[in-house]
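Undergrad: build the 3D model from these lines:
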Amino acid sequence: AFLDAPDEAVGSATPLNGPRITYVSWAASCSRSDHTARELGGQSHMVYAGSLGSRPSTILFKYAAQWIRTARILRQERPDIVFVMTPPLFAALPAFWYAWRRGKRVVLDAHTAAFLHPRWRSWQWLQQRLCRMAATTLVHNDHIGGLIRDGGGDVTLVPDVPIVFRHTQTFSRPPGFAVAVVCSFNDDEPLPAILDAARRMPDASFFLTGDPRHFPSRLADQVPSNVTMTGFLSTEAYGGLLAGADVILTLTTRDHTMSRGGYEAIYQGTPVIVSDWPILRAAFPDGAVHVDNTPDGIVQGLERMKAGLEEYRAGAARLRDAKRRRWSDVRSRILARIESVTEHARSNGGR
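TA: Have a look, this model is predicted:
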């Protein structure tokens, strides 16, 4: 009763022949989790008691409710491999408990925040131990991969995964240049600079995603009239926005952070404007403009994109094709690793 996420799983309609896979994320939504599960023939579950909040007074109750729901899912599905998104790293504990009791294995999908966000830095001893116990840990970039390898864990580099929206709602776009700004209102998003840039481009229309409950109240009077707060969108509406906008703007002030909104857009053939970090230059070499996180830099990037929109769209299509080819190899490596550790577990009596 405490859980806000629906019980229905997201996954492959035609499961692969091989180990049963269940993917658990203690989050309200995560396209990386959903689409990784789909690509591997598994089921993805968002397990999230958002109504309990994340305050110190409620976080233990929230995690307890999510632990109970996770345990119930694993008892029902009895997977051979459990994928778990971190952070929060505590989401992995019921998965490892299940795996230990039943002779199964766990794969971690460690997002950058699991290692670099201040909230989780004091828990690195546990994160590293879990990575050593895991069959492998999926990471977005070599920097995080190096931290895990140094700690003795196995790593599989997965910068992104194909994003496929089965159904989308048509985006009712206004005349003129339409910019979708993908936000979660996290502390690494330069919202003041984005709003200032929008104010300087009155002929463009900006569509700012994200749960308005998390929008900083101090910025409420700084939202210009050409910015529409979309609220947290359904999957269908979000897919329509990504496909229908002229460009996707998604920025971060934190280095070594992959832009999920960026690669979600590229897989729809929509060009992107992302922050000028080395990891994002490598991830988006085509169909993209890289900017510093200042109002001037954002405006210049938007104007550059607007002036060469057709070429950037062609670049996004080329990059989408390249990413799909790379994913085919990455997927094969993940499945080979799963098969290897599963066979090893069988030969050792299930443990």
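Undergrad: for the rest of this, base every contact and every neighbour count on C-alpha atoms.
TA: Noted.
Undergrad: show me where the stretch 51-200 of the chain has helices.
TA: 59-77, 92-102, 113-116, 118-121, 124-133, 142-150, 191-199 (DSSP state H, counting those that start in this stretch).
Undergrad: nearest to residue 326, of these?
TA: Closest of these to residue 326 is helix 142-150, at 15.8 Å (criterion: C-alpha to C-alpha).
Undergrad: what's the angle from the closest one to helix 124-133?
TA: Relative orientation of helix 142-150 and helix 124-133, computed by axes from the mean of the first three to the mean of the last three C-alpha atoms, to 10 degrees: 80 degrees.
Undergrad: buried stuff in stretch 171-179?
TA: 171, 177-179 (16 or more other C-alpha atoms under 10 Å).
Undergrad: with stretch 317-330 instead?
TA: Within stretch 317-330, the residues that count as buried by 16+ other C-alpha under 10 Å are 317, 319-320, 323-324, 327, 330.
Undergrad: widest-spaced pair of the buried residues of stretch 171-179?
TA: 171 and 177 (13.6 Å).
Undergrad: adding distance to residue 244, write the buried residues of stretch 171-179 out as CSV.
TA: Putting those into CSV (distance: C-alpha to C-alpha, whole Å) gives the following:
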residue, distance to residue 244
171, 6
177, 11
178, 9
179, 10
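Undergrad: in strands only, show me these.
TA: 178-179 (DSSP state E).
Undergrad: okay, residue 258 and residue 54: tell me how far apart.
TA: Between residue 258 and residue 54 the distance is 24 Å, computed by C-alpha to C-alpha, to the nearest Å.
Undergrad: and what of residue 81?
TA: On the measure of C-alpha to C-alpha, residue 81 and residue 54 end up 29 Å apart.
Undergrad: who's in contact with residue 253?
TA: 188-190, 275, 293 (C-alpha atoms under 8 Å, 6 or more residues apart in numbering).
Undergrad: I have a second one here; can you model it like the first so I can compare?
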Amino acid sequence: MDTAKNQRILTLVWAPSETRTANYARQLNSPLYFIHYLLYKRPWIAPFKYLLQAAKTFQVLFKNRPRVVYVTNPPVFAPLCVLVYCKLTGAQFVMDTHPPSLYADRWRWSVPLQRFVSRFAMMNVTDQERFKALFESWGAKALVLENPPKTPQFNAVKNEEHADRFKVAVVNTFAVDEPLDIILEAAKKLPDAHFYITGDKGLAKPGVIENAPDNVSFTGYLRGDDYWNLLNNARAVMVLTTYPYSLLGGAQDSVSLHVPIILSDQPVLREYFTSGTVFVENTTEGIVQGVRHMIENEEQLKREVTELRQIHRDKWEHNFQQLLTLIEAVK
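TA: The predicted model follows:
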């Protein structure tokens, strides 16, 4: 028997990379396919690349013929393709939905499609109780799985640059919900701190990088060791959002490294990050006060974030076992 073409489970995501899905694929001992063509996050070419990605998805699925497919949403067309495959073969699928697809303006048009697809999934995975309740109100099955605290494996390199300043790593992607402008204004008022801001510099608005204060460095988009070393060398990690229900992966990565966090004061973040965290208003003065509070209470916050990591590790292992049991029951 050709076992390569009779895999029990297969994981796929329509993106060039995606940390959450990659981690779950490892936990599930599943082959992982990143299916993506053309430019990333460019809405005007989406119809063209979605056609290419749909064709590739069907090729991968019918070649490997998995009994269970773990698929990430958005975009909703990825699980739609998986649904078609499952209807034709009798396979089943798990849809892992990232919450912004349920409330962000750019995905609002797709919510009816998500509701439709979710009812056919053997399980819908989301990272918050409020969205689990939403799926269940649609008549779909749902399970809460937050991102688990990671144990990142990387070649640690000490960065002695700006050793006399309080280093803040800002996990940023130049997305619409990230208030970068107020971070730059706050940096001007915090000369004793240095801010390392991530993200593809090609996505920055004109003049943002050129006019940034001297205590700000734009790192570009970081992966692997470069990303983990940035966070590991920081004395605090900052991740801000204007979305009320976005559970920020960069903040969870910081917990994995026992580095305290500065976060926007949003409902879901308060629920998850119950210690080791400074919450700030999305204002210049709010950030300034938050960084100063972090500097003054650094040691206590470091102890707290270590305890927080273990709490979420225990919770995640319990919930993940429920998903694993469900998948293993598929014949």
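Undergrad: redo the buried residues of stretch 317-330 of structure 1 as TSV? Include distance to residue 129 of structure 1.
TA: Converted to TSV, those look like this (distance: C-alpha to C-alpha, whole Å):
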residue	distance to residue 129 of structure 1
317	40
319	36
320	36
323	31
324	33
327	28
330	24
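Undergrad: rebuild those as CSV, extending it with distance to residue 140 of structure 1 and secondary structure.
TA: Output for the buried residues of stretch 317-330 of structure 1, formatted as CSV (distance: C-alpha to C-alpha, whole Å; DSSP: H, G, I helix; E, B strand; the rest coil):
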residue, distance to residue 140 of structure 1, secondary structure
317, 22, helix
319, 17, helix
320, 17, helix
323, 14, helix
324, 16, helix
327, 13, helix
330, 12, helix
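Undergrad: going by distance to residue 147 of structure 1, which of those residues wins?
TA: Closest approach to residue 147 of structure 1 among these (C-alpha to C-alpha): residue 330, at 20.1 Å.
Undergrad: ok, and the closest non-adjacent residue to the residue nearest the centre of structure 2?
TA: Nearest to the geometric centre of structure 2 sits residue 249, at 4.1 Å (C-alpha atoms, centre = their mean). Nearest non-adjacent residue to residue 249 of structure 2, counting by C-alpha to C-alpha, 6 or more residues apart in numbering: residue 147, 7.4 Å away.
Undergrad: and that neighbour, how far from residue 316 of structure 2?
TA: 8 Å.
Undergrad: then residue 96 of structure 2?
TA: Counting by C-alpha to C-alpha - residue 96 of structure 2 and residue 316 of structure 2 are separated by 15 Å.
Undergrad: also residue 152 of structure 2?
TA: 17 Å.
Undergrad: do residue 127 of structure 2 as well
TA: For residue 127 of structure 2, the distance to residue 316 of structure 2 - C-alpha to C-alpha - is 10 Å.
Undergrad: joint contacts of those two?
TA: Residues touching both residue 127 of structure 2 and residue 316 (C-alpha under 8 Å, 6+ apart) are 145-147.
Undergrad: so what does residue 321 of structure 2 match up with in structure 1?
TA: In structure 1, the residue paired with residue 321 of structure 2 is residue 332, using TM-score structural alignment.
Undergrad: part of a strand, is its match?
TA: No - using DSSP: H, G, I helix; E, B strand; the rest coil, the secondary structure at residue 332 of structure 1 is helix, not a strand.
Undergrad: list the contacts of it.
TA: For residue 332 of structure 1, the contact set (C-alpha under 8 Å, 6+ apart) is empty.
Undergrad: next one: residue 307 of structure 2
TA: Applying C-alpha under 8 Å, 6+ apart, no residues qualify as near residue 307 of structure 2.
Undergrad: next one: it from residue 73 of structure 2, what distance?
TA: Counting by C-alpha to C-alpha - residue 307 of structure 2 and residue 73 of structure 2 are separated by 31 Å.
Undergrad: now the strands: where do they sit in the stretch 201-350 of structure 1?
TA: 205-209, 227-231, 247-250, 272-275, 288-291 (DSSP state E, counting those that start in this stretch).
Undergrad: what's the burial count for the aligned partner of residue 115 of structure 2 in structure 1?
TA: Under the alignment by TM-score structural alignment, residue 115 of structure 2 pairs with residue 128 in structure 1. The number of residues packed near residue 128 of structure 1 is 19, by other C-alpha atoms under 10 Å.
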